Every structure is written in C-alpha cells, then in structure tokens.
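Enquirer: Provided below are the primary sequence and the corresponding predicted coordinates.
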Amino acid sequence: MTLGRSSTRARAAFLAVAAAGALAAGLAFVWPARVACGGAWPAPLDDVYIHANFARATASGHPFEWIAGQGYSSGETAPLYPLLLAPAFWLGLRGEAVVAFAFGLAALALATACAKLRDLQGQGGALALAGGLTWVSVGALAFTWFSGMEAAAFFAVTLAALASAESARSGLRGRAQAARSAGRWGAAMVALRPEGLLLVGLFALLAARGARSRSPWPPLLRVALPAALVQATVMAANRALTGDLASAGARLKLLASNPYLDDVARTKEVVMNLLSFKWKVLDTDLGPAALAALGALGLLGALGRRTRHATLACVIGALGFSMLVSLNGAARYQGFRYYAPALGLALTAGALGASELGRLARSRALGVASLVALALLTGARAGAARRFFTQASENVHLQQVAMGKKLSRELPGDAIVLVGDAGAIPFFSERRSVDALGLGGYRRLPFVRAAVLGEGAMLEQLERLAPAERPTHFALYPTWFPLATGLFGRELAHVTIENNVICGSPTKVLYAADYAPFGAGDDRDLGSPPTALGGPVDCLDVADVQSEEAHALVAPTPNSGYVGARVARLEGPGLPPEARRFDAGRAIAEDRALSFVARGLGARAARRLLVRGDDDGLDLHVSAPGGACDLRAERRPGAFTHASCDALQVGDGDTVSLTARGRESRVYHVWLAEPER
C-alpha cells in the first residue's frame, strides 16, 4: 500500500514537472503574440473559435451545435474537444480567456504524453522529459500545440493508446485489460480526429502481435472496436440529422469531394501537399542535421528488441498519417497543423531510439543528451514559426475578433449574419449566424454540399429560406463571395489588416443584405417559366442541391459543370416589366452532357421541354429514350434566354440528356410540361 502511494505521488510529481515545462515552453512561444494582440490571449487560427462556439453551445446544454438553438451540425470534426473546453464557460471564462484555457489544456495534454512516453521507454523520467522537449522545440509543432486547437489532446491520447497497445503485446499479465485500455484511448482518438482511425487500426495489429499461438482476434477487436463504434455513431448521427454520412469538414475539404477535379489534378494536389510539408517543415523547421539525427535514433529504436514494435508503429503511423492528411485540400495551410500528429510520432520514434542508445551505452545520460541536442538543433530554427504565430495571431485579432466585437456593439440582437468558415465573428458577436460554407447547421439545409459546388449553389439555399430566416447581414470576404456581396450586399463597414499571413483576405466587409433579386411574395422567381406552359409537371432547378438530387442529376464533371449565377432580365407571368431576377446554373462544355431523371410525369408521352440559359444563348442537343430534338436560343444581352421543343417523348423515370453543341452553354432551369394545343 505504501509502495502504491509512493508510485502515485511520483507519477503526480512527474506530471507536474512535465506540465510546468510545457507551460514554460508554450509561454515563451506565444508571449510575443500576446504582446502584439494588446494583452489579449492570442489565437493564430480563426478555427480555434469554431471549437469555442461548439463548446459554448455544449456548456449551455446544446451539444453538437455550432450556435445554441440552431440544431445539430456535423462541422465539428473533433466532437470530444468541445466537451473538454466546456468547463471554461462553467468557470465563467469569456472571450479570449477561453483560448487561454485551451492553452492550459494543451500543456496538460503534453505532460500526459510525456508520461506515456516514459511508459514506452521503460526508463527514468529525465529521458521522457527530454523526448517531450523535442516536441515543443520544432516550430511547426509548437505553432499547432499552442494554437488552441485539438492537436495536443489528440497526440496525448494517441500515445496513451500506443502505450496500452504495446503493453497488450508485450505484457506477461493483464493483456486483455491493456487491450481494453487501448480501445478506450482509441475511441477518444477518433472523437478528436477522424484520421485517428488509421492509427487505431495499426495499434490493434500491434496488440494482436502478442497473441502468439492464441487467436489474434480478441485483442484486435478489443482495441479496434470502440473506435469503429464511435466513428459509426458519428456517421449515423450525421445521416439522421443532416441527410449526409460524411461530416461537413470532409465534404468541404477532402480532394475526393471536389467534383471539378479529375484524378490527375487530385494527384497533383496530394504531391504538392507532401512537397510543401517537406520544404516548409522538414527542410526548414528541422533541417538536414536534425533529420539525420532523428533518422539515426529512429533506426536504433527499430533495431532494439524492447523498442522495436513501438518504434515501427510510430514510423509507419507517421508515414500513413501524412499520406492520409495529404488528401485534405487544406493540408498545406494553417501552419501545417494537420501534419502535427505525424511529426510528433516521428519524434517519439526518435525518443524511443534514444532510450535504446542509453541502454546500449549503459548510460541514460547519453540518451538524454542525444534528445537535448536534437531539441537544440530544431529550437535554433523555431524563430520563423514564432514570428508566424505572432503575425497570424495579430491578423486574427485585428480582423476576425475586431469584426465580431463590432457586430456585437452595432447590430440588433435579432440580426442574422452570413459568414464564411468563420469562428471569431459569431463567437464575439453572439448573433445567430449562417455559415456559407456549411460548417454550422442551419434549418437542416445542405449548405456544405452547396458550397462544394460553388457560390451560386449557396445562394440557391438562401433563396429557399423564408425571408424572416435569411441573414440580415453579411460579414464576408468579397474576394471569396463576389456574387453574394456584389448582387445582394450593401457595404456598411470594413476591416483591413496589413501583413496578412493567415486570413482569407486582408479586408473583411460588413454588408446589409438586400434580397431584391430573389423577388418577394408573388414576385419571387421560384422556377416560374417565362410563359404559361399549360401546367408544367416537372421542374429542374439547376445548381439547387435538393432539386438536382431529386432528379438524380449527373453533371458534366470533371473540368466542366461549374456552377455560376447571375441577375438578369426575366419575363414571365406575374413578373413586372424589366424584372431582374437571380438564378444559378451550370456550364456544359462543348460536346459534354448534363443528364437528369424526369420525375412525376406518368407514362411516356409527348411533352414540351423548356430550357433557361443566360444571355449568351443556348445550343443544345436533347435526347431521351423516346426521341431527340435540338434547342437553340440567340444571344440577348442582359436577359435570360429560353428555348423549347414541343414533342419530346418523355415519361416518369426517363433520363434526359442535354449536350452542348459547338460551344459551351449554361443551363439554369429545365421544365417539362404538356405540349401546347
């Protein structure tokens, strides 16, 4: 009993020392940024405040909501992290103090990671602390750990899962208990980063290695099943509450989700992500000498009998994780934060190699010295990352935070603000918000699927909203949203920063929304044809996500099918003369086809097909199972154009194809109706 209490006290003392070291390293890194932000706690990434929004909603009894009361959002890809941040609000912290709380949480997480490293090394605390020193001496890692994001917490539970899996492999007793522990930590990994599922699978294989002559399935399932269940639960919730299995972040950022890229373009993006990581992190933040030292230590760890399996798990995990996150279109931005766990695992492999070096030399001091030397090599290069952290924090503080506080002071309490992938603006304004990129849920509309298609599709979602539920104001980058700001916005104010290194644009603009191009009441254009069709029986609103999905539309992608939008003259019943209305559509490149499935028509019969194009006119070949026709509309500057054929044989469930002839055509609406008598 006394021995157990002594061991507990020793572990607590080690954690205290490690946490103090992490706090000291973190303060040294972030303090210049705090000064640059006028004493406010710095956040170099606006995404920190996205987590803070989810945490505030959680603390107020609305878990998994971006804004309390607006409903479930799949935009939080780390659903456990808001639960970890929620106590900040229960403690009464507000504003930038919540980011300071996240900083303290990161220091505690790194201390926990040090404790797990000590378990893996099986040697004294000094060697583990030296390994921890390497984690905070690399500029890109320090940037990510102390940014307020979830990376440090994810890294801590990753090492905890690895230590438990290694214990399940190598232990003489308690293997089942260790495997179950690895499974619990693995579940936390997936709840902090979905990419963690890859590492959990690797750790499950590691634990199964200890089965020897027994079946490997029990340890494999004990480690892997909890994480798989967490991921399945998240996907089921997404499907039930948003209609989409994938999270909003995956839809928006993964290269595979971009319909306009072909395989060659996606491959180029992956290669560019990896090369950028090499050039800007491995070559710059580590350098040749540190990379050589890390490689030598990793080789020692891989050759050592005691450290071999854990070291190989770290190396393979680092490589696999790097490849996986390179499929993210945003991987090479935001300080390379997506690569931080992989780099941390690589340094952990080096720390395990240092323990093997100390064992071979019968001198722990030599192992400690090798890690301290590695930390000195990387620390000497951390100045650029520290300056980047400072400048990025100042950018976010002077633009995003300033705009959020401005909205809090100047907008009425019932204002609804349209933002674009913004965290600080809704956090500080405390106003209802709609995310144009779909990372926050709103009325269960598929904003994220629309955002992937383009700005015009997002505007189609705004058109679907009842006027009272539409955003009253926009806080957007006009360079990101030229259609929304140019067609529907009236500028009220703007915030411009200098030396921008992190924000989407130097200038953030506040607009009052004006939805006149949508029309109002009976004057609205909700797919009304330009002339009476004798009762149209089917209407495809091109670039409207719901209408396209209902009609099983197949766009002419990749490299075509781009969504665009315009406001032009529109003639039709109930519309005033010279009415100008909004519509979004898709481009069909020459000799490419857009197809859709007709709905609600009944048996195949002769029907009239009417197509709306833009002022450049139309030149299309239309084909259906019951026949074909050609459509042509001449150019009409400043006005939508229309073309029709009157005897196309079409029935319910038939596929209709529109092929561009001779040049590109842009299609906005398609109607099928009874033919004129």
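Expert: The structure has been received and is ready for your questions. Bear in mind the structure is a predicted one, so any value in this text is a computation, not a measurement.
Enquirer: for the rest of this, base every contact and every neighbour count on C-alpha atoms.
Expert: Noted.
Enquirer: pick out the residue nearest the middle of the chain.
Expert: If you average the C-alpha coordinates of the chain and look for the closest C-alpha using C-alpha atoms, centre = their mean, you land on residue 249, 3.2 Å from that point.
Enquirer: please name the nearest non-neighbouring residue to it.
Expert: Nearest-residue entry for residue 249: residue 75, 5.7 Å, with adjacent residues in sequence omitted and distances by C-alpha to C-alpha, 6 or more residues apart in numbering.
Enquirer: ok, the one you found - contacts?
Expert: If you count contacts by C-alpha atoms under 8 Å, 6 or more residues apart in numbering, residue 75 has them with 66, 247-249, 438-441.
Enquirer: included below, for side-by-side comparison, is a second structure:
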Amino acid sequence: MARILDRAQRAFRRVSRVLSPLLGYDRALYVLWAAVCTLLSARTFYGYMLKQTSGEWSAPLDDVFIHFDYARSTAEGHPFEWATGNGYSSGNTSLSYPFVLALGYLFGFHGERLMIWAAIVAAVSVFGVLLAARGFFLRNAARASTALGGATGAWMRIASFLLPPLFLAIGSLDWSLWSGMEVAFFLGTWACGLVAFFDLDAAENAQRARRAWLLGLAGAGIVFTRPEGAGTVAAFGLVAAWPLLLRHGWRGWKPIAGLLLRAGLPAVFILVVQTVANRYFTGEYSANGAIVKLAANNPFLTRTEKINDYVFNLNYAIFRNLEYHFTDLPAIGFLLPTLGLATLAFRETRRYGVLIWLQIALWLGLTAFNGQVRWQNERYTMPAVAWLLIAAALGASALVRRRTKPSALFMIVAGALAVQTIGIATRAANTNPEFRFAWVLALLGGIALAALFSLWPLRVACVAAALFFFQVHQEPNYRGQKWFFGRASRNIRDQHLVAGRWLAHLKPRRVLVGDAGALIYASQRPGLDIIGLGGYHALPFARAGVHGLPATLELIERMPATERPDVLAIYPTWWGVLPTWFSSEVLARFPVEGNVICGGYEDVIYRADWHLLGTGNRPRHAATNLRDEIDVADLVSETEHRYVFPSPAGGWTDMKILSDPADTRLDLFDGGRRISGGNSERFVLRHLTPGKAATLIVRSAPDATSHVLVRAAGADVAALDFTPSEGWVETAVEIPADKVTEELSFEFANTGSGDFVDYHVWIAQ
C-alpha cells in the first residue's frame, strides 16, 4: 500500500509540473472551454431539431409559444397580456422572460424565428452559469492555497474544468435548457445572485450593506423570473448570514437581521406587487398557473388527498431523476447525489455544499405543490438537477484533492444513505420507494465507504469510476433525449404551427383553444384559453377550469356576443360534449404522426355556435318583479352571492341542454352543481323589500330522488321533493313576510339519498 501511495504522489507531482505553466492562462482557457461546451450542446439539440423539421425552427413544447404570445404582446405595447385585447393576465410562468423575448421580437425575430432569439438567450444564460459557478472552485482554491499550500489551490482551479462537461452531461437538463422555456434564463438570474453572494462573502464590514442590497436586487430578478425562486433567495440570505452568526452569536442579531432584510426585501416586494396586481386586475391573489396546477387550489380534494398528491409529486420529482434521467440502470442513479454530498464532507467546501443542497431541497419542496411537475419531461425539476451537477463537480474535485480527508462521520452517513438508495432503486417494478435494507447493514456500508475514502488513491479511483459509469449509463439517455427533442419539435410544428397558419388565413374573430400556445401565436388572432392560463379581463377562467367545463361555459355566457370565439381549435377528446353542443361544423383537422408530446392525435377546428348560451337566464315560472338571482356554477354570480358548496364532498358542476318548458321546439341550456345527500349549499339574495313576502324559484333537472329543506335566515320555510325527470323543473317557494330582510341568507339542505342538482335560483316580490 505504501508503494502505491508513493507512486500516486509522484504521478500527481508530474501532472502538476506539466500543468503549472498553463495556470497563468486558466481563466481565459476556462472561458473558451465553457463557450465550446455550451455551443456544442446547443448545436447537438438544435441541429437534430432542424433535421427533424427539415430546417424549420420549432420548439419541443407548446408552452414555449405561451411565452412567445406574451412576448409579442409586450413588444406591441401590451405587457402582461397573453393576447392583445384580453387584458392583464397572470398566466405566464415567468414574469421577466417575456420581456427578454420581446427584445428579440423588436430586433426582428418574428414568427418561429423568435425561437432563434430564445436559443441565443439560453446560450448566454448557460455560459453565464458556467462562469459564475466556477466561483465555487476559485474561492475554494484561494482558501486551500492559504490553508494547505499552493498546489492544492492550483488543483481546484484545474478541477473547475470538469464543471462545463458535467453540467451539460444530462440529456433531460439540456432538453429543458434549449427548449425555449425559461429554465436557462432562470439559471442565468441565479448566476447573477451567485456572483452577488460571492461579492457579499468577500466584502469588508463597510461594504456589506451595499453588497447585501445587490444580492437582494439579484434575488428580485430570480423571483421575477420564477416565483418558486423565493426559496433560492432565502438560501442565499441564510448562508450569507451564517458567518455573522458564528462570529457574533445571537447577541449580534442586528447585523444579521439587517443582512437578511436587505437580501430578502426586494424579492418580497416583487412577490407582494405581483399578488396585489393579480388581485386588482383579476380578483384572484394567486396567479392563473397556480390556480390551475396546484392541488391546494382544487376544491374537490380532501386535505388528505392534497397531502398525498404533494408526497407523490415530491417522490416522483426525486426518483424520476435518480432512476430515469440520471442513468439507464436505476441501481447506480445514486452516483451523482453521492458526489454532490461529498461537498459536505470537507470543511473547505461544506458551506457551499450547504448552499447548493438547501437550494435543491427548497426548490423541489416548492415545485412538488405543482401537479404538472411530472409532465413536460420534468422541466420543473431541472434547476435542482443543474445545482446537483454543480455540487457533483465540486464534490468530485474535493474528493481527489490530496492534502485533505473527508469527515469520517459524514462519509458514514452518506454511505449509509447511498446503500439505502441502491435498495430503493432495485425494488420491484411498480412498487413504492421505501428503505429495504436494515440500517445496521447500511451503516456497515457507510463505515466501509469512510474507510475506503480515507485513502487518497482509492478516493481518486472511486471518483474516476463514478464519473466513468455515470457517463456510460447516461449516454443512451442523452441520445434518447436528443431524439425526443427533435421529434417533439416536429410534432409541435406539424400540428400546432400548421394549424395556426391555417387559422391565420381564415382570420377568425377569436379562437377558443384548450392548449394555449402555438395556435394563437402562429395564427396571430385573439384567443380564449378555456384552461385559463391566458385570461380574459377579470373573468376567472382559470378557477372555472378547475371547477369544470360547465363553469367555463357560464363565463363565456358573460362575454359580449361580439367577443365570443367564432372558432374552436381543440382536442375533442379533452372536452367531452363541448364540440358536440357548441359547434356547427368541422372546418379542418390537423393530425400528427408519431406523436410524443402533443395532447392528442389531432387538433380539430370547429365553427362555434353559441346560440344556446343565455337561454337559461330567465325563469319559465310565471313570476314578475324579479329582485335577484344566483346562477349556480357561474363563479362570478356565486362570488357576488357568497355562495358556498359542500367542498370537497359535493358541488361538482353539471350542465344540461333540455327542451324549453315555454316552447318545446326550443332548447334551454344551464349549468349547475350537484349537492349529494346529507350536504347543503348556502348563498344570499339581495335587493328585497323588508317585511314583504317573496317568492323563491328553484330550477333543477332531477336525475335522482332527493328531499331538500329550504332554510331562510336559519329557519325552515319549505321542503322540496324531486323525482327523476326528463326535463327542467322550476319550483316556487313562498317566503313569509316576517322572514324577509333586504339581504336574505338561504340554505338548501339535501336530506334525501340522491343528488340534488341546483341550476338557478331567482327571488321575486
């Protein structure tokens, strides 16, 4: 063993002598190396895309064109609008990215050529990340040179050259970086925050306040690009404040609090302004994307179901990367995290390791609220993957450093976790991840790893083997991601862009879409997104999308007839009866062959027919002098009347088209909610004359037997019995004069066994 150690040390000295003349040029060489790696990665993916699309620029996700929609509106002087004329929208996943894309639009990158500008932005952002992240190595080199000697510091500068190829080695990350989404640009804003963090770290006392503000401004840019970056900003602030806590203890809380406030307030300000703007312009505090995508905003899920959804998303985000994106052999997916965890095993890299791992944990913890985390090639998790790769490069360089040894205790813990990870990765297919090995066995594995890594030559061999096996087992995935990028881009071109160009020639007044993005961008026509991301003035289409199609149609009913879409461009399999009930003919079909990314086999263009909307707004009961009404399932009407349904045990929306009781030759449309047996709904009606008897008119279309108690101001005033019917039923309820006030609260309690479906309620005097 002594002979092996001596030979290894002599080899290390020879390598150092060979490389030492180049150290004076390492900065320029690293810049060149980072640029080459960035351009080669971009060329790999874009080159294959252009090969698949026969030279046309496209994108692998339709959501990319949502950014392009906002960017075009911004360039035309309508910022924060998905489509010009629709008003303020909070539906974009990034507030700042459309402004950056708008610059390209102003520079002449119109149409699909805006993707070229997005590629330039991505390349500059990735290059910036590689330059900024080298600071982990350079600052570590400076510390090592002081504490351990110049050779060790020089090694860290040399080891930094591992960062660019390792950062760009995972195909799924590169897929997201070059996709045209905001992932690369977000990491670019993170790089600005990292530079500000390093500057604050190196500041003298007199400079700390100003540099803390600079970190705060960078943090504002981070959350302005992705609100989930709030955790990333918090990690920068906490790690920056840690040395002050060690130096002064809690008695020095004032400088610590000052640093945290300066580093965090700008980001908090951005989030507050965004929330206030959302509330002012849309009536919602949350952004449309959060309303649509977060299970926490789903009124039909129980608390347990929401927690289970979060846990599922978090497990998926972790293990989808470990077992699929990192390797084609799940049992070795632990290699990258183990190298990353090595940053915590060395005193010189521990603080930076804490920063990176804290940002990874906070990012995954926040994005797990998003039910879309498991779609779109897991792009929502990719910032965490990027940070893990940086940690892995830093950890690998620390492990092969000759003059330091990792913490034995930490390596035991890390080794035990690696053993358990291997156990999880080798579980039976379609089973939940769980620890399969006894912790005694795992700890023995950790002790073996700690003993192994106490010897420098063995550490070097293990790191080299880990990087080798990672590359070997990532290469098939990388090829697959390259193919997936090209094929997905072709799918988007063949279906959405071609359909959008066809719509541009048709020149419809407004296009209803259920998959906002390229259809509107390529057609250059106003749109209505019934998923709700796009927005339309203050109408809550995003929340209606969560409640169901009947709620969405009730909102379209509120639109002026001249503003309603005259064309539907949708996947018919997504929207049930929508094209059957509300279209008059099929205008065109746009199928896609070999589909890997589009939401359906074909986009179908229908001519819209909204003549049934509004037919249910008046009661057919012979009542006069109507004072107020609540249109159930119309979210605007429900909000105005403080409507409450029995969430999550009921209140599912429903709709029907049945013969008009006033004229059986005509049809009547209305939407409502199902109130299951044992539950109730509550609302208020206004504009009544106190002390004067009133008549309540209740519309239903019973499909089950139900018994409904009608309560006014808390007192039972009537009981309604419903039996299954093939038509609309309107029942009148007399409200005694002594119960009537200017504003009267009502409760409909279903005490029967079947569902009561409430469609509309009027009150007359």
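Expert: In hand now; what should we look at? Values in this document were obtained by computation on a predicted structure and should not be read as measured data.
Enquirer: please state their TM-score.
Expert: Both chains were compared after superposition, and using TM-score structural alignment, normalised by the length of the first structure their TM-score is 0.91; 657 aligned residues with a C-alpha RMSD of 2.7 Å.
Enquirer: rewinding a little: which one of the contacts of residue 75 of the first structure is nearest residue 641 of the first structure?
Expert: Ranked by distance to residue 641 of the first structure (C-alpha to C-alpha), these are led by residue 438 at 31.6 Å.
Enquirer: any idea how many residues pack against that closest one?
Expert: Other residues within reach of residue 438 of the first structure by the criterion other C-alpha atoms under 10 Å amount to 27.
Enquirer: counterpart of residue 647 of the second structure over in the first structure?
Expert: Counting by TM-score structural alignment, residue 647 of the second structure lines up with residue 557 in the first structure.
Enquirer: I figured its match hits residue 259, correct?
Expert: Yes - in this structure, residue 557 of the first structure is within contact of residue 259 by C-alpha atoms under 8 Å, at 6.2 Å.
Enquirer: what segments of the stretch 401-550 of the first structure are strands?
Expert: 416-419, 432-435, 473-476, 489-496, 507-513, 536-541 (DSSP state E, counting those that start in this stretch).
Enquirer: dump those strands into CSV; add distance to residue 527 of the first structure and mean neighbour count as well.
Expert: CSV is the format used below for the strands of the stretch 401-550 of the first structure (distance: least, C-alpha to C-alpha, whole Å; neighbours: other C-alpha atoms under 10 Å):
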stretch, distance to residue 527 of the first structure, mean neighbour count
strand 416-419, 24, 24
strand 432-435, 24, 25
strand 473-476, 26, 26
strand 489-496, 23, 15
strand 507-513, 22, 21
strand 536-541, 7, 20
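Enquirer: rebuild these as a markdown table, extending it with distance to residue 22 of the first structure.
Expert: Formatted as a markdown table, the entries for the strands of the stretch 401-550 of the first structure read as follows, by distance: least, C-alpha to C-alpha, whole Å:
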| stretch | distance to residue 22 of the first structure |
| --- | --- |
| strand 416-419 | 35 |
| strand 432-435 | 35 |
| strand 473-476 | 37 |
| strand 489-496 | 35 |
| strand 507-513 | 35 |
| strand 536-541 | 55 |
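Enquirer: residue 513 of the first structure -> the second structure?
Expert: Per TM-score structural alignment, residue 513 of the first structure is aligned with residue 608.
Enquirer: next one: the residue nearest to its match when sequence neighbours are not counted from residue 399 of the second structure, what distance?
Expert: Leaving aside its chain neighbours, residue 608 of the second structure sits nearest to residue 583 (4.3 Å; criterion: C-alpha to C-alpha, 6+ apart). With distances taken as C-alpha to C-alpha, to the nearest Å, residue 583 of the second structure is found 66 Å from residue 399 of the second structure.
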